[in-house]
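Trainee: I need the structure of the sequence given here:
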Amino acid sequence: MKLAVISCIHGNAEALDAVLADIDTQRAEEIYCLGDLVGYGPYPNEVVEKIRSLAIPSCQGCWDEDIVDGLNACECSYPSQLAEYRGRLAHEWTDREIHPEVREYLATLPLTLKKDNLCFVHGSPNSQHEYLLPSMDGFAALERVLSADADVLFCGHTHVPYERKLENAALSVKVGTAESGDRAQQLQEQQFQVPLKRVINAGSVGEPRHGRPNATYVIYNTDTAEVTFREVTYNYEKTCQAIVEKGLPPIFAWRLAKGMEFAERADDPSHVCER
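Mentor: Prediction:
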């Protein structure tokens, strides 16, 4: 069976429509979404309604959570006061724009989805806000997959697609045992060989940061375990124009056109996130 995994649409209806059309050409039988349906982009209601109308199972992303619960989660990934300020403006705009029924839908989204040996999350099994970067310590990455009780962990949040294989991993556990008539504890070491685990990041449909404006997503074949990264062109200029016309920070249009993150670095090294 072919599965399509999409993530981080961020109110970009043009990109979502292009990706859904491409998914049709790949003949995927099921689609899973890893959240962040809203935020940054100009069409949050349209994106949510499309996901709902197609009954696509979706996780709750960090932006989805913040629109439901308010700015209650620390986003210390903001590298500067200016970047945090723009993020706050985007949240306030989206919060005003969103329809009540859309907000209610976002509140119902689960943190994780499971299908057989596959697990789908936004950031990590621990939090929508945790970044599973490809450079993450191998044991920590393995722990995230094991904690999800899965062989393959699909995530988003970073907006950069990648596949990471965690193989030839051996875990060592020391277990204390008391000998008969002796209260002293003897530590016995037990070795466990962990089978192949994988972390697959689907990238971003609506705000890619891999250096090009093209939308990205993943096709996964459950029969062969084959992973195919898809990159889809679309009329990103139309979305950029809508970002500016609707009053969102123009820098969002610039970085969408470039397919990259943009944030001033160290404008205030002592800055501590207000949240």
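Trainee: okay, CA-based contacts and neighbour counts for the rest of this
Mentor: Noted.
Trainee: Excluding chain neighbours, what is closest to Thr228?
Mentor: Nearest non-adjacent residue to Thr228, counting by C-alpha to C-alpha, 6 or more residues apart in numbering: Ile219, 5.1 Å away.
Trainee: Please apply the same query to Trp254.
Mentor: Cys240 (7.5 Å).
Trainee: Show me what the host helix or strand of Ser172 packs onto, helices and strands only.
Mentor: Assigned by DSSP states H and E, Ser172 belongs to strand 169-178. Using 3 or more C-alpha pairs under 8 Å, 6 or more residues apart in numbering; DSSP states H and E, the elements in contact with strand 169-178 are strand 185-194.
Trainee: Work out the gap between the strand it packs on and the centre of the chain.
Mentor: Computed by C-alpha atoms, centre = their mean, to the nearest Å, the chain-centroid distance of strand 185-194 equals 35 Å.
Trainee: Between strand 169-178 and it, find me the angle.
Mentor: Calculated by axes from the mean of the first three to the mean of the last three C-alpha atoms, to 10 degrees, strand 185-194 forms an angle of 160 degrees with strand 169-178.
Trainee: Can you name the next helix or strand after strand 185-194?
Mentor: Downstream of strand 185-194, the first helix or strand assigned by DSSP H and E is strand 197-201.
Trainee: Now do that next one against strand 169-178, angle only.
Mentor: 130 degrees.
Trainee: Following up with a second sequence; could you model it the same way so I can compare the two?
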Amino acid sequence: MRIAVLSDIHGNIIALDAVLADIAMRGIDRIVNLGDILSGPLFPCETADRLMALDLPTIRGNHERQLLTRTPEEMGLSDRHADSVLQPRHRDWIAGLPEQLWLADDLLMVHGSPNGDLVYFLETIEGDGVRPATTGEVEARAGGVAPPLILCGHTHVPRVHHRAGGGLIVNPGSVGLPAYDDDHPVPHKVETGSPHACYAIVEKGASGWTAEIVELDYDWESAARVADARGRADWARALRTGTV
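Mentor: So this is what the prediction gives:
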């Protein structure tokens, strides 16, 4: 069983289509989506329509939750743009997405961590950036949840973590946004330093689960020009450079 893992697409259908084409060439058995799907200045509606047609196992991220629960005045710029263009069919779709999903007895899908969609699972904020989380920090955030494989997103940082007691936690990185800044719980930035689209392939064999991170070239300049045209120079820089 080989599964392609997508996360944090953020309305970047240009990157998504490149990833889907790569997946198709690899003969993957299944694709899953870990949330933060639409928010951003790019193509929320087009991205939603593409994914709704594919009907993938999908969970909501914090941005889907925010789109459903906040007023436009309470939203940041990325959520506000998505909120202004999404149609009722898109809202119905994200409203039906679960917060977490057991894809099988040995595979749990979460957005942040088992403890919440805003929790950084495999990274820890330090200074104005992030560092890899320690084993102790990861286990504390897991809250005793210990299936052989946990898939998580949210931080946009691709990482494969081997648990001390066995098992993997895999963050596939971001399909559509390789860097961002945030003020929760304190101001910080997350940068991959690369403009590539990222996803992961996990595979179950006789000895358990293994994982591979895939980084792809795509036309990030076209995506960045759209961000520039919509007044989001911060997004344009992140898309072109993987930095903020």
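Trainee: can you tell me which residues contact the residue nearest to Trp254 of structure 1?
Mentor: By C-alpha atoms under 8 Å, 6 or more residues apart in numbering, Cys240 of structure 1 lies in contact with Phe252, Ala253, Trp254, Leu256, Ala257.
Trainee: Burial check on the third one, number of neighbours?
Mentor: I take that to be Trp254 of structure 1. Applying other C-alpha atoms under 10 Å, we find 17 other residues in the vicinity of Trp254 of structure 1.
Trainee: Tell me the counterpart of it in structure 2.
Mentor: By TM-score structural alignment, Trp254 of structure 1 lines up with Arg237 in structure 2.
Trainee: Does its match lie in a helix or a strand, and which?
Mentor: With DSSP H and E as the test, Arg237 of structure 2 turns up in helix 233-241.
Trainee: once aligned to structure 1, how far is that helix on average?
Mentor: The superposed helix 233-241 of structure 2 is, by mean C-alpha distance after the TM-score superposition for structure 1, a mean 1.1 Å from where its aligned residues fall in structure 1.
Trainee: Just give me which of the contacts of Cys240 of structure 1 are shared by structure 2.
Mentor: Using both residues aligned by TM-score structural alignment, their matches' C-alpha atoms under 8 Å, structure 2 keeps these contacts from the contacts of Cys240 of structure 1: Phe252, Ala253, Trp254, Leu256, Ala257.
Trainee: My guess is the last one contacts Tyr236. True?
Mentor: If I follow you right, that is Ala257 of structure 1. Yes: the criterion here is C-alpha atoms under 8 Å, and Ala257 of structure 1 meets it with Tyr236 at 6.8 Å.
Trainee: Any chance you could list residues touching both of those two?
Mentor: Pro213.
Trainee: aligned partner of the residue nearest to Trp254 of structure 1 in structure 2?
Mentor: That one, Cys240 of structure 1, aligns with Ala224 by TM-score structural alignment.
Trainee: From Ile201 of structure 2, how far out is its match?
Mentor: 27 Å (C-alpha to C-alpha, to the nearest Å).
Trainee: How about the contacts made by Gly35 of structure 2?
Mentor: Per C-alpha under 8 Å, 6+ apart, neighbours of Gly35 of structure 2: 7-9, 58-64, 111, 153-154.
Trainee: among the residues you listed, who's most crowded?
Mentor: Going by other C-alpha under 10 Å, Gly153 tops those with 33 neighbours.
Trainee: Distance to Ala82 of structure 2 and secondary structure added to the contacts of Gly35 of structure 2, as CSV?
Mentor: Formatted as CSV, the contacts of Gly35 of structure 2 follow (distance: C-alpha to C-alpha, whole Å; DSSP: H, G, I helix; E, B strand; the rest coil):
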residue, distance to Ala82 of structure 2, secondary structure
Ser7, 17, coil
Asp8, 14, coil
Ile9, 13, coil
Thr58, 18, strand
Ile59, 18, coil
Arg60, 15, coil
Gly61, 14, coil
Asn62, 14, helix
His63, 10, helix
Glu64, 10, helix
His111, 19, coil
Gly153, 20, coil
His154, 18, coil
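Trainee: what are the ranges of the strands in structure 2?
Mentor: 2-6, 30-33, 101-104, 107-109, 123-126, 129-132, 149-151, 159-162, 168-171, 179-182, 188-191, 197-205, 208-216 (DSSP state E).
Trainee: Highest mean neighbour count across those strands, which stretch is it?
Mentor: Here the criterion is mean neighbour count by mean count of other C-alpha atoms under 10 Å, and of the strands of structure 2 the winner is strand 168-171, at a mean of 27.
Trainee: distance from that strand to structure 1 after superposition?
Mentor: Its matched residues in structure 1 lie on average 1.2 Å from strand 168-171 of structure 2 after superposition (mean C-alpha distance after the TM-score superposition for structure 1).
Trainee: quick check: that strand aligns to which part of structure 1?
Mentor: Matched against structure 1 by TM-score structural alignment, strand 168-171 of structure 2 falls on residues 198-201.
Trainee: Please state the offset of the matching stretch from the chain centre?
Mentor: For stretch 198-201 of structure 1, the distance to the chain centre is 11 Å (C-alpha atoms, centre = their mean).
Trainee: Any chance you could list what contacts that stretch?
Mentor: In contact with stretch 198-201 of structure 1 (C-alpha under 8 Å, 6+ apart) are residues 141, 145, 151-156, 158, 160-166.
Trainee: do the same with stretch 107-114 of structure 2
Mentor: Contacts of stretch 107-114 of structure 2 (C-alpha under 8 Å, 6+ apart): 34-35, 59-62, 99-103, 117-121, 141-143, 145, 147-155.
Trainee: Please tell me how far that stretch is from the chain's geometric centre.
Mentor: That offset, for stretch 107-114 of structure 2, works out to 11 Å (C-alpha atoms, centre = their mean).
Trainee: Read off where that stretch ends up in structure 1.
Mentor: So stretch 107-114 of structure 2 sits over residues 118-125 in structure 1, by TM-score structural alignment.
Trainee: Pull up the gap between the aligned partner of Arg89 of structure 2 in structure 1 and Thr216 of structure 1, please.
Mentor: Aligned by TM-score structural alignment, Arg89 of structure 2 pairs with Glu101 of structure 1. In this view, Glu101 of structure 1 and Thr216 of structure 1 are 28 Å apart by C-alpha to C-alpha.
Trainee: Ok, Cys33 of structure 1 next?
Mentor: 12 Å.
Trainee: which residues are common contacts for these two?
Mentor: Joint contacts of Cys33 of structure 1 and Thr216 (C-alpha under 8 Å, 6+ apart) are Ile6.
Trainee: count of neighbours near Gly247 of structure 1?
Mentor: Neighbourhood size, Gly247 of structure 1 [other C-alpha under 10 Å]: 12.
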